[in-house]
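**Student:** quick one: sequence plus predicted model below, questions after.
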Amino acid sequence: MSKVYDVAIVGAGVIGCAIARRLTLDGARVVVLEKAPDILDGASKANSAILHTGFDAPHGSLELACIQEGYKEYEELRGQMNLPIDRCGALVLAWTEEQEARLPVLMDQAHSNGVEDVAPLSRIETLALEPNLNSTLRASFRVPRESLIDPWSAPHAYLLQALLNGADLERDCPVLGGQFDGQQWTLTTPRGDIQATYVINAAGLYGDKLDQMLLGQSSFNIRPRKGQFVVFDKMSARLTRHILLPVPTETTKGIVVCRTIWGNLLVGPTAEEQEDRETASLDHDTLEMLRAKGAEILPALASEEVTSLYAGLRPACEHKDYQIKSHPESNMVTVGAIRSTGLSSALGTAAHVGRLLEGFGHQAQPLKDPDVPQMEMLAANQTRDWQRAGNQGILCHCEKVTYREATAVLNDPLAPKSFAGFKRRTRATMGRCQGFYCGQAVQSLLDQKGLKHD
């Protein structure tokens, strides 16, 4: 803790991880401070894992600009880092006369947003593409470049690249206070004081609270929005080829039905505002509603088995756009209210933050030949480690996780400190049996590293 950093990033969600990567590659001395035992433990641990084009983002918004820049950079680096993508495309579905009337408006918005390849489809054309859809469908349009990705391997790759190239990460390290002396910040943490020239607030669900702590005020108020999901067995993935989207409303993108990169099929999320920033509880009636909604869209889903249920919180606020604010008088940038599109926009948001720091006068020498991590491929449609020789056997049979994969994760620079973190890195115990068969073997492996079951 004796180092003086150029930048301290508070929060290791997908946004904080992407910013850490960008600034480290730009030549900054970076430290990431995360209050949880592992990264992605807040809003980033639960989402629908879609890489959005921004076709329905508010025109001219900062959100749209970050999504589009982020999409482009993900495409550029995914091959280098061995990150997956499933270019399945999306269908925006209209079930009522009113929704059908909205389709041309949404397509015009997509065109205005630079997404020119959307195409209208009649009822017959849509059903030809997706024969398992409810026949009461009226019309749709297709967004070809909407894709599925792994929501956890991507931010792990971003932060791992930062660490390999000189950044530091402090976990179990909440920021308790801070002082700015006109040139440098001193942040108070349980691990001692941390000095940095600049502070980036990427605290997600606590972004407004951190602003109030460090700046004495906040220009936005986080209103946690809970999303619940139902995940169906992998046999269900055969029922659809596309991401199935509803006509969005003013407040939410609505309930989505889509495959996952791991070969399941999910239905969700809901959009439920609450005060609690920590707990995303599951509600039986709501989950039954989601199952019914899924079966309403894909009738054959009514007889499919459910593998798991989960819920997450999104850091929504009273404003529609991202709340990215520069505070040059305090050498601080706030990256707040990054809602459901954070996974798609993260790399673009990071580039935007880098430009804001340059506006503050921050200068550094970009790294000439940075190390690039190679992530384990977990996508169901790609070659996996269990198919290769010398993998030391299977640890989790449902998700086909090998001992070699698990051991590599437990020994890399971003090794998990918790059972939840291990699951996100490997998917062990996240399959159909939910750890019934592999739980003991997983715990034995974690015991060797001193990690306990949550």
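**Tutor:** Arrived safely.
**Student:** please make it C-alpha for all contacts and neighbour counts, starting now.
**Tutor:** Fine.
**Student:** give the closest residue to residue 86 in space, chain neighbours not counted.
**Tutor:** Among residues not flanking residue 86 along the chain, residue 148 sits closest, at 5.0 Å (C-alpha to C-alpha, 6 or more residues apart in numbering).
**Student:** do residue 95 as well
**Tutor:** Nearest residue to residue 95, sequence neighbours excluded (C-alpha to C-alpha, 6+ apart): residue 137, at 4.9 Å.
**Student:** what of residue 446?
**Tutor:** Closest residue in space to residue 446, ignoring its immediate chain neighbours: residue 452 at 6.8 Å, by C-alpha to C-alpha, 6+ apart.
**Student:** same question for residue 146.
**Tutor:** Nearest non-adjacent residue to residue 146, counting by C-alpha to C-alpha, 6+ apart: residue 89, 4.6 Å away.
**Student:** which secondary structure elements does the helix or strand harbouring residue 197 contact?
**Tutor:** Per DSSP states H and E: residue 197 is located in strand 192-201. For strand 192-201, the elements it packs on are strand 4-10, strand 185-189, helix 207-215, strand 332-336, judged by 3 or more C-alpha pairs under 8 Å, 6 or more residues apart in numbering; DSSP states H and E.
**Student:** center of the protein - which residue?
**Tutor:** Central residue of the chain (C-alpha atoms, centre = their mean): residue 343, 3.8 Å from the mean position.
**Student:** ok, and for the helix or strand containing that residue, which residues are buried?
**Tutor:** Per DSSP H and E, residue 343 falls inside helix 342-360. Using 16 or more other C-alpha atoms under 10 Å as the test for burial, helix 342-360 gives 342-354, 356-357, 360.
**Student:** got another, please set it beside the one above:
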Amino acid sequence: MTLPPDVPYDIAVIGAGVVGCAVFRDFSLSGLRVVLLERGADILSGASKANSALLHTGFDAVPGSLESRLMQEGAARYRRIHQGMGLPLLPTGAVVVAWNAADEAALPGILERGHANGVHDVRPMGADELRAREPHLAPEARGGVWVPGESVIDAWSAPLGYALQGIAAGGRVLRRAGVRGGTRDEAGTWRLDTEVGPVAARLVVNCAGNQGDIVEAIARPSPFEIRPRKGQFVVLDKTAYRLATAIILPVPNERTKGVVISRTAFGNLLVGPTAEEQPDRERAATDTAALESLLAQGRRMIPAIAQETVTTAYAGLRPATQFKDYQIEALPKEGWISIGGIRSTGLTAALGIAAHARRLYEAHFATLPAFEEPEGPVMPNLTEELPRPWQEDHREEIICHCEMVTRREIAAAFDGPLPAGDLGGLKRRSRCMMGRCQGFYCFRRVMEIAAPHLPDLVSPLGGAR
């Protein structure tokens, strides 16, 4: 839906992370004219591109908090729609492990908090049951709290699916469309100054993540301050997948949930994250000392990790604020909805946040018609849970042998209404160059397929295309 610059959209959503994509989806499905503005070359270019890919139950959230409620609502909505969209759900369960007497003393409080959050199947797990379930854990493990509802998902296909559903309902996605400022006229219409030209909208929803307080200042002095919190992760080779069946959680502290060991939907084992506050909102660099510390902690929990090799490491920035809870509110006088401080639980809560934003819209702006959840589109399977194209008869050639990605899958990433906008977007849509060699062997072949669609890429023969 392309509108002339002087015809306003009903809603402009700023930021195409997982929360922005979910909000865009729900408002588009409600029949509104919606535009999603992303400053990166592709969706998920900010905080949402790097996380632990877990679907949480909310058992350990602060009882009564907005975060707790929206995590549970978001997880429930994901569970209702994931099959119709072909999105994975690996019900691994999780165990909060006590490693010492202080951890053991904290377990009853964790159990009580889980029950207070309505997660009633959380229960104690003795040392013998824990060792039977997770035989590779170090002998120091004293028992824990079992959380059967925790799961692993594909963190990239879900928000892409949300965005595609919004587009199918009539919404529009603009990339490389960073918002530089805006004014609101006497008629109540926002005139946003973006990198692709002016965009008019009657209402703005701020989902800008690590830029959230900067964008908020367009409407008012921001009541929250983004304090980026870096999380570094280590991805172990696929041979390490067998070392943990459940998500292994530590007893958390006031600042962080601590280092987690988890399977991934792509057949690896993940160790992380760190929790490091930094002033830089853009750069999430890994460093050797932090990664070695992560591996050391992983080896203390599962000694056999010492015999495994590392596929890669990555880091992401979570948009933490000075507050523990989400910062979400409607500003009726300003024609604005603020969604800030979502942090690491945003993947789980995204659909719950979208539903909450819709409720705020109805409470303060206008009534919306109910909508039925659409069935599609069905997203390509990137996980090891289901058969993949390389296993089919008469498949096309395999381009990326580490992750078994075919030519057809790479080409398909550039089809449809929201094709990959950069190399990161291509990787997130196909898994190419994300395996053990990190593109060392397949880089040239991938570039030959991708370069006609991505003019900003550097040619494998040198020089810009």
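**Tutor:** The structure has been received and is ready for your questions. This is a predicted model, so every value here is computed, not measured.
**Student:** give me the TM-score for these two chains.
**Tutor:** TM-score of the superposed chains, computed with TM-score structural alignment, normalised by the length of structure 1, equals 0.97; 453 aligned residues with a C-alpha RMSD of 1.3 Å.
**Student:** roughly how far apart are the aligned partner of the residue nearest to the centre of structure 1 in structure 2 and residue 300 of structure 2?
**Tutor:** Aligning on TM-score structural alignment places residue 343 of structure 1 opposite residue 347 in structure 2. Separation of residue 347 of structure 2 from residue 300 of structure 2 (C-alpha to C-alpha, to the nearest Å): 29 Å.
**Student:** what does residue 164 of structure 2 give?
**Tutor:** 43 Å.
**Student:** give me the more crowded residue out of these two.
**Tutor:** Legend: neighbour count by other C-alpha atoms under 10 Å for residue 164 of structure 2 and residue 300, higher for residue 164 (24 against 17).
**Student:** need the three-state assignment for that one.
**Tutor:** Following DSSP: H, G, I helix; E, B strand; the rest coil, we place residue 164 of structure 2 in the helix state.
**Student:** for residue 70 of structure 1, find the nearest of the helices and strands packed on strand 192-201 of structure 1.
**Tutor:** For these, distance to residue 70 of structure 1 was read as C-alpha to C-alpha. The smallest value, 15.1 Å, belongs to strand 332-336.
**Student:** the closest one vs structure 2, average distance?
**Tutor:** With mean C-alpha distance after the TM-score superposition for structure 1, strand 332-336 of structure 1 departs from structure 2 by a mean of 0.3 Å once superposed.
**Student:** the strands in the stretch 101-250 of structure 2, which residues?
**Tutor:** With DSSP state E, counting those that start in this stretch, the ranges of strands along the stretch 101-250 of structure 2 come out as 123-126, 143-147, 151-152, 172-174, 179-184, 190-194, 197-206, 229-236, 247-249.
**Student:** could you tell me where the third one falls in structure 1?
**Tutor:** In other words, strand 151-152 of structure 2. Against structure 1, strand 151-152 of structure 2 falls on residues 147-148 (TM-score structural alignment).
**Student:** what's the mean deviation for that stretch versus structure 2?
**Tutor:** Its aligned residues in structure 2 lie a mean 0.1 Å from stretch 147-148 of structure 1 after superposition (mean C-alpha distance after the TM-score superposition for structure 1).
**Student:** separation between the aligned partner of residue 7 of structure 1 in structure 2 and residue 358 of structure 2?
**Tutor:** Using TM-score structural alignment as the criterion, residue 7 of structure 1 maps onto residue 11 of structure 2. Separation of residue 11 of structure 2 from residue 358 of structure 2 (C-alpha to C-alpha): 11 Å.
**Student:** residue in structure 1 matching residue 304 of structure 2?
**Tutor:** Counting by TM-score structural alignment, residue 304 of structure 2 lines up with residue 300 in structure 1.
**Student:** nearest residue to its match other than its sequence neighbours?
**Tutor:** The spatially closest residue to residue 300 of structure 1, leaving aside those adjacent along the chain, is residue 132, at 7.1 Å (C-alpha to C-alpha, 6+ apart).
**Student:** can you tell me the element residue 314 of structure 1 falls in?
**Tutor:** strand 306-317.
**Student:** for whatever helix or strand comes next after that strand, packing partners?
**Tutor:** Per DSSP H and E, the first helix or strand lying C-terminal to strand 306-317 of structure 1 is strand 323-327. Judged by 3+ C-alpha pairs under 8 Å, 6+ apart, the packing partners of strand 323-327 of structure 1 are strand 332-336.
**Student:** ok, residue 242 of structure 1 - contacts?
**Tutor:** Shown in contact with residue 242 of structure 1 (C-alpha atoms under 8 Å, 6 or more residues apart in numbering): 88, 89, 90, 91, 130, 258, 259.
**Student:** ok so, going back, the residue nearest to residue 95 of structure 1 -> structure 2?
**Tutor:** Counting by TM-score structural alignment, residue 137 of structure 1 corresponds to residue 141 in structure 2.
**Student:** just checking, that match touches residue 99?
**Tutor:** Yes - using C-alpha atoms under 8 Å, residue 141 of structure 2 makes contact with residue 99 at a distance of 4.9 Å.
**Student:** can you list residues touching both of the two?
**Tutor:** Residues touching both residue 141 of structure 2 and residue 99 (C-alpha under 8 Å, 6+ apart): none.
**Student:** can you count the residues close to residue 133 of structure 1?
**Tutor:** Quick note: residue 133 of structure 1 (other C-alpha under 10 Å) scores 21 neighbours.
**Student:** from residue 315 of structure 1, how far out is the closest residue in space to it that isn't next to it in sequence?
**Tutor:** Among residues not flanking residue 133 of structure 1 along the chain, residue 298 sits closest, at 4.9 Å (C-alpha to C-alpha, 6+ apart). Using C-alpha to C-alpha, residue 298 of structure 1 is found at 30 Å from residue 315 of structure 1.
**Student:** neighbour count winner among those two?
**Tutor:** Neighbour count, other C-alpha under 10 Å: between residue 298 of structure 1 and residue 315, residue 315 has more, with 24 against 20.
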